[in-house]
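# Prediction below, plus the sequence it came from.
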Amino acid sequence: MEKDRLERLTDDDFQKAEEFVNIMKLLYTSTLCVSSERSRTCGQIFPILTKLEVHFKLAEEDTPFTSAVKEKVWGDLKKQYLYEDIQNFLQETTLMDPRFKGRLVCDFIQILFSHR
């Protein structure tokens, strides 16, 4: 029975699997970045969220499958940081994080405060 099911996988199924992996690769990498036990990661959350927002933005060339995945994932992810207190905390920790010292240009600061 399992063999029959595998034989029925189509090229479209494989294409969707490849699209899914490509979409989720950045989310997986982001998860690894903030899962470190040895370094503080709170200051990385806001910059990562900013990158993920751009990554999950719908594009004209997206297939219906890719669009659906992007909408679902970003729709769930953006709900995690809705509260203003949390957003302010994440922005402040990013500004104080030494890893971003010297990399904070006007554009990045403008992004930080445009989300308030």
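Everything's here; your move.
# For the rest of this, base every contact and every neighbour count on C-alpha atoms.
OK.
# center of the protein, which residue is that?
Centroid-nearest residue in the chain: L52, 3.0 Å away (criterion: Cα atoms, centre = their mean).
# and that residue, what element?
According to DSSP states H and E, L52 maps onto helix 42-55.
# Please compare the first structure with the one that follows:
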Amino acid sequence: MTSFVLQTREISVSHTAENLSEVLNCAIKGWGLIKDGLKPNITTNNAANIVNAVCKSILVHVRCMAHTLNLATQKGMKVEGISEILRKIRRIVGFFHRSSTAAALLKSNQIGLNIPVPKHKLIQVVETRWNSSFDMLKRILEQKHVLSPFKTATEALSGERYPTVSLIFSMKMTLLTHFKPALSDSDMVKQMKEVMHADLSTRYNGQETEQFLLEASILDPRFKLVPHASEEQKAKAYGSFRDQMLSILQTKTEVI
């Protein structure tokens, strides 16, 4: 199939139906496209001004099926539940597009899983094209083995109505346990877990930092038992609390 461009014309006046209709009629007559009384067909999108313009012209209107499908599917995607899922996925994709650090981490995990990075970047939706929503969903599913381990931790650590520092120690230990390969894991999943375990193991390892995070967890009623901490670590933390309390009491006594 070969396509030809017969005319390209700037329309400087307002794009009303009347003005567009006049431009269309002039183009058709100028190129002598009306033969034997037969009106040529025209395909446009469903915008109201162009639809009305064609109705006022000498053309036969065949609306673009792709655009029609887009409008139908866009309405379908606004159904309660579906729209919420798409909104959350757009936020995830948008996060990786905005954050160079997150994008680099994703790329590293993709390489570790032998996923071709250039061909498998996360796709952001284009509101005017329904198929971009499909492509976005398809691509996010390809990446689910890379992204899902971070979901729970990210949601918990992104809270704004509760302190999150007390989550870090237990969250790290839980994730390290989760990332230990299981016998039932495929080679790809094992490799993914090993890469994530190795990376996470190097985080928050400073003695002071680790002690601070452990104490924060113990002071949080949700994690006060800190099952992931050793008895030695707990004893050290409780000793630190005792010393700090004695220091506070001593200071108050001296002031009195």
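Arrived safely, thanks for sending. It should be emphasised that the depicted structure is a prediction, and the values quoted were computed from it without experimental measurement.
# ok so, going back, and the aligned partner of the residue nearest to the centre of the first structure in the second structure, how far from L71 of the second structure?
Taking TM-score structural alignment, the alignment pairs L52 of the first structure with L175 from the second structure. Here L175 of the second structure is placed at a distance of 43 Å from L71 of the second structure (Cα to Cα, to the nearest Å).
# Same question for T174 of the second structure.
In terms of Cα to Cα, T174 of the second structure sits 45 Å off from L71 of the second structure.
# Which of the three states applies to the aligned residue in the second structure for D62 of the first structure?
By TM-score structural alignment, D62 of the first structure lines up with D185 in the second structure. On the three-state scheme (DSSP: H, G, I helix; E, B strand; the rest coil), D185 of the second structure is labelled coil.
# After superposing, tell me the mean distance of the helix holding L52 of the first structure to the second structure.
Here helix 42-55 of the first structure, set against the second structure after superposition, deviates by a mean of 1.0 Å using mean Cα distance after the TM-score superposition for the first structure.
# Quick check: buried residues in that helix?
Neighbour-count burial for helix 42-55 of the first structure flags 43-49, 52-53, 55 (criterion: 16 or more other Cα atoms under 10 Å).
# Ok, stretch 93-101 of the first structure next?
For stretch 93-101 of the first structure, burial by neighbour count (16+ other Cα under 10 Å) applies to 93-95.
# Equivalent analysis for stretch 193-203 of the second structure, please.
193-197, 200.
# Please flag which of the residues you listed sit within helices.
193-197, 200 (DSSP state H).
# any idea which of the residues you listed is closest to I89 of the second structure?
M196 (22.4 Å; Cα to Cα).
# Quick check: the aligned residue for the closest one in the first structure?
M196 of the second structure maps onto V73 in the first structure, by TM-score structural alignment.
# For burial, what's the neighbour tally of the nearest residue to its match once chain neighbours are set aside?
Closest residue to V73 of the first structure apart from its sequence neighbours, by Cα to Cα, 6 or more residues apart in numbering: F56 at 7.8 Å. Look at F56 of the first structure: counted by other Cα atoms under 10 Å, it has 21 neighbours.
# Tell me who's in contact with F56 of the first structure.
By Cα atoms under 8 Å, 6 or more residues apart in numbering, the contact set of F56 of the first structure is 23, 70-71, 73-74.
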